[in-house]
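# I'd like to go over a predicted model; first the sequence, then the structure.
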Amino acid sequence: MAKSGKADGGILETIRTVFWALVIAGVFRTLFFQPFWIPSESMKDTLLIGDFLFVNKMAYGYSKYSCPFAMCPFSGRILASEPERGDVVVFRHPVAGTDYIKRLIGLPGDKIQMKAGVLYINGVAAPQEPAGTFQEVYEPQGPMRNIPQCENGAVGAGGTCTKSRFVETLPEGQKHNILNIRDNGPGDDTPVFTVPEGHYFFMGDNRDNSTDSRYDPRAGGVGMLPAEYLIGRADRVIFSSAGSRMVYFWTWRSDRFFKAIE
């Protein structure tokens, strides 16, 4: 019977250990950092499919969407601080309920417009400087097997898919890369969007392949995002894999490990 008592005690101790480990992990994920995999091409070439990062949840404070399954028991935001234009932000989509990652372009009160593929903020163009081309292999990418879109047309499986790259400068001087796939794309010319108080305007860096604030959220876009849907800021890529499975070590992109996000 002594052996049975020791066995039962060992099982209970294991259960307690697992329970507290899960509690600690849940608190860490809720309050500090949330893991996030890049599933799509909307933020190329800043973020690539298969990049893995931790989202800094302390950056903007907390809302109910800071908890898994939106279970935080409060409304609005607590310990809130304002995001900055140019931040790369993870947020909860207001209709789909999934997490998105985009670049913050418009702050409350801003007027945002795209004209001939150029971003205008409060009537002033954000300068774009040519920065060569972004190249990738035309093949399925990541677990979702996404096929890249190419500016140089149908290149065929295994061919080199290219996009024009530009460095865009925001009003505060922050610079980042953007990509172009086609002229006169559906989001290259827009009406003027006025960002309401308490809302933000987001865009992807891969401008012709991003469903963002230029589009209605009921049609797959983001629209003007209320502040309560902010989750956190993406600061650094921790790990990156170009393969469909993380265990395929020969597809790891070691040059992107711990890479700062600009």
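That came through, no problem.
# from here on, contacts and neighbour counts on C-alpha atoms
OK.
# which SSE is the residue nearest the centre of the chain in?
What sits nearest the mean C-alpha location of the chain, by CA atoms, centre = their mean, is residue 101, with 1.9 Å. In the assignment (DSSP states H and E), residue 101 maps to strand 99-106.
# residues contacting the residue nearest to the centre of the chain?
Going by CA atoms under 8 Å, 6 or more residues apart in numbering, residue 101 touches 43, 88, 89, 90, 91.
# now the residues you listed: which count as buried?
43, 88, 89, 90, 91 (16 or more other CA atoms under 10 Å).
# wait, residue 99 touches residue 91, no?
Yes. Using CA atoms under 8 Å, residue 99 is in contact with residue 91, at 5.5 Å.
# residue 134 and residue 159, how far apart?
14 Å (CA to CA, to the nearest Å).
# the more surrounded of the two?
residue 134 (19 against 12; other CA atoms under 10 Å).
# my read is that the more buried one contacts residue 163, right?
Yes. Using CA under 8 Å, residue 134 makes contact with residue 163 at a distance of 5.2 Å.
# so what's in contact with the two at the same time?
residue 179.
# which helix or strand contains residue 39?
Using DSSP H and E, no helix or strand contains residue 39.
# now the residue nearest to it when sequence neighbours are not counted, what's its secondary structure?
Distance criterion CA to CA, 6 or more residues apart in numbering; nearest residue to residue 39, sequence neighbours excluded, is residue 49 at 5.4 Å. What DSSP: H, G, I helix; E, B strand; the rest coil gives for residue 49 is coil.
# count of residues packed around residue 49?
25.
# hold the first one in mind and look at this next one:
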Amino acid sequence: MEGAGVDQDTNRPMRAAPAQAPASSTWASLRETIKVGIQALLIALVVRTLLFQPFNIPSGSLVPTLLIGDYLFVSKYSYGYSKYSLPLSEYIPGKLEGRVWAAEPKRGDIAVFKLPKDNATDYIKRVIGLPGDRIQMIDGVLNINGKAVKRERIADYETFDPYGQATKVPQYLETLPNGIAHRIIERDGDNGFWDRTELYTVPAGHFFMMGDNRDNSTDSRDLANVGYVPFDNFVGRAEMIFFSIDEGTPAWQIWNWPAKVRWGRLFSTIH
């Protein structure tokens, strides 16, 4: 007589087939995963649109403060919002003019702005001149409203010349009228092309922007290519370097990180 529930070949009890998860439970789990993913994307979109936007530095105009290969966060809320600081808003005519919750940049801020020449290209420079200021370079010395800005010679900056050879260039600690001190370099000494300029008078609602690498920066001194920057063109203020890698090394080559990442620059604030 056949024994109920017994495998006649092995004389062992037969195991019940594993229970299948109800279809409704699987669908609920999938819905929850999708919901979490959508929420994460919405949070990321809000953060990037209204709070912080990442940028990377492709040129040396702000050396020694910012280096090629630095990746940084720019606060979008620092100066309020305009059609140039909100994604795609410039393509919606009449939707947003001027700035909302505006707060003017301070002298010494490092800020990202849209190049006035095309209102599209992102530039990053230091705020030097405020509306109404008179700005002039005289023998390499920055003058604001008729007074020479204090600068103190410090240790030379080690860099590379246009041919890739190691070299040292004069470096100074420059102190702006509001007490903000920052380093600048003069690659060509005090005889560079932009070390002797005309007198600029910053128009109302505009700002005068300069790079810290004074002889290698296309900035407001070049009226034909940059000139005075309208307040509306500001995107945000540079706040923190979150990643930095040697010039010429793509950030995605993670196998090069141990040797190429500038570990000491990570999570440093920007002044």
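Received it, and whenever you're ready, just let me know what you need. From a predicted model like this one, the values you see are computed outputs, not experimental measurements.
# what's the average distance of the strand holding residue 101 of structure 1 to structure 2?
Once fitted to structure 2, strand 99-106 of structure 1 is off its aligned match by 0.5 Å on average (mean CA distance after the TM-score superposition for structure 1).
# where in structure 2 does that strand fall?
Aligned using TM-score structural alignment, strand 99-106 of structure 1 spans residues 122-129 in structure 2.
# please state the offset of the matching stretch from the chain centre?
Centroid displacement of stretch 122-129 of structure 2 relative to its chain, using CA atoms, centre = their mean, to the nearest Å, is 12 Å.
# and it, what's buried?
Here stretch 122-129 of structure 2 shows 122, 123, 124, 125, 126, 127, 128, 129 as buried, counting by 16+ other CA under 10 Å.
# would you check that the second one makes contact with residue 116?
No. Residue 123 of structure 2 is not in contact with residue 116 according to CA under 8 Å; the separation is 9.8 Å.
# now for those two: what residues contact both?
With the criterion set as CA under 8 Å, 6+ apart, the contacts of residue 123 of structure 2 and residue 116 do not overlap.
# same list (the buried residues of stretch 122-129 of structure 2) but as TSV, adding distance to residue 81 of structure 2.
Formatted as TSV, the buried residues of stretch 122-129 of structure 2 follow (distance: CA to CA, whole Å):
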residue	distance to residue 81 of structure 2
122	16
123	17
124	17
125	19
126	19
127	18
128	21
129	21
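# which helix or which strand is home to residue 219 of structure 2?
Element membership of residue 219 of structure 2, judged by DSSP H and E, is empty: it is in no helix or strand.
# contact partners for the residue mapped onto it from structure 1?
In structure 1, the residue paired with residue 219 of structure 2 is residue 212, using TM-score structural alignment. When contacts are counted by CA under 8 Å, 6+ apart, residue 212 of structure 1 is found next to 102, 202, 203, 204, 221, 222, 223.
# mind doing that once more with 6 Å?
Residue 212 of structure 1 is in contact with 202, 203, 221, 222, counting by CA atoms under 6 Å, 6 or more residues apart in numbering.
# any chance of the residues you listed in JSON lines, with neighbour count too?
Shown next, in JSON lines, are the contacts of residue 212 of structure 1 (neighbours: other CA atoms under 10 Å):
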{"residue": "202", "neighbour count": "25"}
{"residue": "203", "neighbour count": "23"}
{"residue": "221", "neighbour count": "18"}
{"residue": "222", "neighbour count": "24"}
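# nearest to residue 7 of structure 1 among these?
residue 222 (54.1 Å; CA to CA).
# which residue in structure 2 aligns with residue 174 of structure 1?
Checking with TM-score structural alignment, residue 174 of structure 1 has residue 180 as its match.
# give me the number of residues near its match?
13.
# distance of it relative to residue 151 of structure 2?
Residue 180 of structure 2 is 12 Å from residue 151 of structure 2, by CA to CA.
# equivalent analysis for residue 184 of structure 2, please.
For residue 184 of structure 2, the distance to residue 151 of structure 2 - CA to CA - is 9 Å.
# who's more crowded, those two?
Each of residue 184 of structure 2 and residue 151 has its neighbours counted (other CA under 10 Å); residue 184 has more, 24 against 18.
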